[in-house]
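Engineer: Turn this into a structure:
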Amino acid sequence: MVTRLFLCMLLLASANWTSAETQARSFDLNGVTELVFDGDITVKFTQADNAQAMVTLVKGDWDDVEIKQTKALFKVSGKTGFWNFWGSANAELEIKISVPQLSRLEMVGEVDFHGKSLNVGNLEIEMVGASYAGFSDSLNADNLDLDITGASKFEAHSLNAEAAKIELTGASNVVVSGSGSIAKLALELTGASNFEAASLVGQSVIAEATGASNIELEVSEQLKASLSGASNLRYGGSPKLNVNTSGASNVKAY
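Structural biologist: Prediction:
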């Protein structure tokens, strides 16, 4: 009896050890410049010469996870949403990832992306659903294309670019908590979106807002704005103005 009990405990321990061992998988990301995450995924990002990823399965089964890697692309997807409603799949993942350069970042679903800083040339960021992307220090790019749809939020302490195009739809939010500078900035907000960047300086800014959207930033040279609905734009500085408003929208200096 004692022998059987000992064997059962040994088998159970072995099974648990094997299960724990297979919860994480590593990947060599040499050459990868595009990252796509889809599902319930927490990402800890670092810009470094060592290109690699460690994907950990926190909840669910690997059968509900799809990982695709090509020469430039690394994509991780976990079944969520509709599948969770029926209780058939609920993959929750944590990823630690580092690459030296990044040209595209896409997040769909409930992705929670955290990085300290990023310095790149051309960068496209697309967020759909209820995702979050944050850089606790700074994001610096030559050309930035940021497209957010749904209830997602992008946050950076400092944001700097030669040129940036930012489109927000639904209840999306962009927050720049510290300083920053963008030479040419194009903003397009619809729905109840918000662009909060009181200390960010845009040299030449073109802003369009509809619905109940809000924009706040500093402009040094030229501001061209077209607002409708109940949208608001508050700006600092003394730029040359070209403003059109309709409905209950307004443009005010602070």
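Engineer: okay, CA-based contacts and neighbour counts for the rest of this
Structural biologist: Fine.
Engineer: biggest strand in this structure by residues?
Structural biologist: For the chain, the strand that runs over the most residues, judged by DSSP state E, is strand 104-129.
Engineer: Quick check: buried residues in that strand?
Structural biologist: Neighbour-count burial for strand 104-129, with 16 or more other C-alpha atoms under 10 Å as criterion, is recorded at 104-120, 122-129.
Engineer: I'd like the structure of this one too, to check against the first:
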Amino acid sequence: MRHRLLLDHIKRTFEDGGMQRTILDNLNLQVAEGELVAVMGPSGSGKSTFLSIAGALLEPTSGDVLLDGESITGKNKKELTDIRLRRLGFIFQSANLIPYLKVEEQLVLVAKMGGMNKSTAVRRARELLNKLGLTHRLHAYPEKLSGGERQRVAIARALMNDPAVLLADEPTASLDASRGMDVVRLLAGEAKERGKSAVMVTHDERILSLCDRVLYLEDGRLVEKQMVLR
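Structural biologist: Prediction:
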């Protein structure tokens, strides 16, 4: 089984009033292709730090992050930007769509930044939007979309450059139960169909039954627990 994302003995510390605080402490994680993993934990437990390190936005104090078996630790700024653009797909709580770009344009911009020619980008954008049931919203601006539609556009945008890993930060927080379930089904489906590794930080217990594993961030480490899903 191939693990597209691997975090190996990750430690992250910082100075706070002359004291050294440890946020992540010998954290390990392997996510196989086709797998959707949920990460939970209370506020202040280090979930944002964890996701930033997994997403090449923050350097660990020690340890290693590997994408498809290749270490990304120690890469320079330009290399990390390229990794984030081509090999990682980010989905945020608020979708973070550009207000003055239409739906299709949101996707094409990301693809062009990744070096895809315009005709290929347009074709891929329309294929993804069709798959996600958004063809009728092709030329709509974000303000005209529902919350669920905006998140589906964000998922399509994250998939444009065919990343190895999908990272989602509270993607259902602003959605009702039905739309939240739909969004997570899409994430799980894309991971399985396209052989990607997906990690979702969430507080939303309603959607945990759709995940392959549920991990809890405790004392700087990820712990797997069995829980009864209602």
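Engineer: And the TM-score between them?
Structural biologist: The TM-score (TM-score structural alignment, normalised by the length of the second structure) is 0.31; 106 aligned residues with a C-alpha RMSD of 4.8 Å.
Engineer: quick one on the thing from earlier: what packs against the longest strand of the first structure?
Structural biologist: Judged by 3 or more C-alpha pairs under 8 Å, 6 or more residues apart in numbering; DSSP states H and E, strand 104-129 of the first structure is in contact with strand 34-47, strand 132-150.
Engineer: what are the ranges of the helices in the second structure?
Structural biologist: In the second structure, the segments counted as helices under DSSP state H are 47-54, 77-86, 103-113, 118-131, 147-159, 177-194.
Engineer: Would you check that G39 of the first structure makes contact with G109?
Structural biologist: Yes. The pair G39 of the first structure / G109 is scored as a contact, 4.9 Å apart, by C-alpha atoms under 8 Å.
Engineer: In contact with F90 of the second structure: list those residues for me.
Structural biologist: A158, L166, L167, A168 (C-alpha atoms under 8 Å, 6 or more residues apart in numbering).
Engineer: and the second one, how many residues sit next to it?
Structural biologist: Pointing back at L166 of the second structure there. By the criterion of other C-alpha atoms under 10 Å, L166 of the second structure has 25 neighbours.
Engineer: Isn't K112 of the second structure up against V122?
Structural biologist: No. K112 of the second structure is not in contact with V122 according to C-alpha under 8 Å; the separation is 9.8 Å.
Engineer: A253 of the first structure touches N232, doesn't it?
Structural biologist: No. Between A253 of the first structure and N232 there is no contact under C-alpha under 8 Å: 10.9 Å.
Engineer: which of those two has more neighbours?
Structural biologist: Comparing A253 of the first structure with N232 by other C-alpha under 10 Å, the one with more neighbours is N232, at 22 against 12.
Engineer: Verify the stated contact: that one with N250.
Structural biologist: Yes. Contact criterion C-alpha under 8 Å: N232 of the first structure and N250 qualify, at 5.1 Å.
Engineer: element containing N16 of the first structure, please.
Structural biologist: helix 2-21 (DSSP states H and E).
Engineer: rewinding a little: could I get the contacts of F90 of the second structure as CSV with distance to G89 of the second structure?
Structural biologist: Formatted as CSV, the contacts of F90 of the second structure follow (distance: C-alpha to C-alpha, whole Å):
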residue, distance to G89 of the second structure
A158, 4
L166, 5
L167, 6
A168, 8
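Engineer: Now do the strands in the stretch 151-254 of the first structure.
Structural biologist: 153-170, 173-176, 180-189, 194-209, 214-227, 232-236, 240-245, 250-253 (DSSP state E, counting those that start in this stretch).
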